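Novice: Pasting the sequence and the predicted coordinates here, then a few questions.
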Amino acid sequence: MSELKEGQKAPEFTAADQDGNTVSLDQFAGKKVVLYFYPKDDTPGCTAEACDFRDNYQGLKAKDIVVLGVSVDDEKSHQKFAAKHSLPFTLLADTDKKIVEAYGVWGEKNMYGKKYMGTNRTTFVIDEHGVITHIIKKVDTKNSTAQILELLNN
């Protein structure tokens, strides 16, 4: 699949959230969506990113921005992660890897010389019409909200 670019229509998806509810991208028509992909629940970088969104959630919500986190972890893992860190936003379980593949964020990774397949941390900002306006590949996990707001204000 070709790499997604800013200005393209965001791929549609449907997945279960941490509470077993079915969530689709088209539910959020008319709102901006921050769709952020992260490698694994409850790991240091992923926790820092999720907590940054949590700490800035009211400000995002006030701007009518929906936050959706996606990883290949299952609902139960998401539920524990959300409860442990009081995450007020939706986490989607992409256990079949359909969303990570549609967005082109599933790929080869390298840690300590060991190669493996996994989710590349990437954030997509999708406008009210379902169009990708920004793609952030170098995510600052501790300041991801500020990164997004800076792009939206330019």
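Specialist: In hand now; what should we look at? Residues are numbered from 1 along each chain as shown.
Novice: CA atoms for contacts and neighbours, from now on please.
Specialist: Fine.
Novice: State which helix of the chain is the longest.
Specialist: helix 44-55 (DSSP state H).
Novice: The residue nearest to Thr123 when sequence neighbours are not counted sits in which helix or strand?
Specialist: Nearest residue to Thr123, sequence neighbours excluded (C-alpha to C-alpha, 6 or more residues apart in numbering): Tyr36, at 4.2 Å. Using DSSP states H and E, Tyr36 sits within strand 32-37.
Novice: re the thing from before, what sits against the residue nearest to Thr123?
Specialist: Tyr36 is in contact with 67-70, 121-124, counting by C-alpha atoms under 8 Å, 6 or more residues apart in numbering.
Novice: Could you identify which of these has the most neighbours?
Specialist: Top of the contacts of Tyr36 by neighbour number is Val70, holding 26 neighbours under the definition other C-alpha atoms under 10 Å.
Novice: Next one for the comparison:
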Amino acid sequence: MPINWNSQMSKKSTTRFLTSTLLLTSFFLSFSASANSNVWEGTPFLSFSLADQTGKIRTNQEFSGKWLVVYFYPKDKTPGCTIEAQNFTDDYAKYQALGVEIVGVSYDDIAAHKDFAETYELPFTLLADTEAQLSKAMKVDRLLPWPHASRQTFLVNPQGIIVQHFKKVKPKEHSAELLKSIRRHQENKS
């Protein structure tokens, strides 16, 4: 025989039960979201071996002992990606003064990266993650509306440890935000 909730519980009890359930659900969802946002911080950046815009194979070992910005982006020459790359280019001397290398990663191939770098005179490395191996390993891969790397950035210290993960990136503001963060981390020697 099915339970008739109206006969088993008063309206006041039902309201209390639903309110408690909603509060608990809300608590667990917010805890899960905040715990998830720091999943990479404090862990070593994953090993990679990918071709850059010149066809040269680049590995994470060659950046050992340096501060490193690894930024993932959806596609060469699209509006947001171009703005982000141009801002990194405009601020490149500031990154160099702080001893920071910049590496961009997308699913685009070597030829597309070469064209993008030459068109906008990008002074930093672009890696062709055409098989999405690094993007999948770093959990930045997206399938919709087309397969691409989502716009996320990892700040890696000279020991190869991720000290900050930027999961939500605004192309226009990101370089300035990143420079502030790098200075803060370098002052704290993280």
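Specialist: In hand now; what should we look at? Please read all numbers here as calculations on a predicted model, not as lab measurements.
Novice: Give me the TM-score for these two chains.
Specialist: Once superposed, the chains reach a TM-score of 0.91 (TM-score structural alignment, normalised by the length of structure 1), with 148 aligned residues with a C-alpha RMSD of 1.5 Å.
Novice: coming back round to it: which residues in structure 2 does the strand holding Tyr36 of structure 1 align to?
Specialist: Mapped onto structure 2 with TM-score structural alignment as the criterion, strand 32-37 of structure 1 occupies residues 67-72.
Novice: mean offset of that stretch relative to structure 1 (after superposition)
Specialist: On superposition with structure 1, the average gap between stretch 67-72 of structure 2 and its aligned counterparts reaches 0.3 Å (mean C-alpha distance after the TM-score superposition for structure 1).
Novice: how far apart are the longest helix of structure 1 and its match in structure 2?
Specialist: Averaged out, helix 44-55 of structure 1 is 0.3 Å away (mean C-alpha distance after the TM-score superposition for structure 1).
Novice: contacts for the next helix or strand after that helix?
Specialist: Downstream of helix 44-55 of structure 1, the next assigned helix or strand under DSSP H and E is helix 57-62. Identification of contacts with helix 57-62 of structure 1 by C-alpha under 8 Å, 6+ apart yields 66, 88-89.
Novice: Can you spell out the matching residue range in structure 2 for helix 57-62 of structure 1?
Specialist: Going by TM-score structural alignment: helix 57-62 of structure 1 matches residues 92-97.
Novice: Now find how far off-centre that stretch is within its chain.
Specialist: How far stretch 92-97 of structure 2 lies from its chain's middle: 21 Å, per C-alpha atoms, centre = their mean, to the nearest Å.
Novice: Please apply the same query to stretch 113-126 of structure 2.
Specialist: 20 Å.
Novice: In contact with the aligned residue in structure 1 for Phe45 of structure 2, which residues are there?
Specialist: Counting by TM-score structural alignment, Phe45 of structure 2 lines up with Ala10 in structure 1. Applying C-alpha under 8 Å, 6+ apart, we find Ala10 of structure 1 in contact with 126, 130-132.
Novice: how about the strands in structure 2?
Specialist: Here structure 2 has its strands, by DSSP state E, at 49-51, 57-59, 67-72, 100-106, 125-128, 141-142, 148-149, 152-156, 162-166.
Novice: so which of these comes closest to Glu177 of structure 2?
Specialist: Evaluated over the strands of structure 2, closeness to Glu177 of structure 2 peaks at strand 162-166, with 9.9 Å, by C-alpha to C-alpha.
Novice: Thanks a lot, see you next time.
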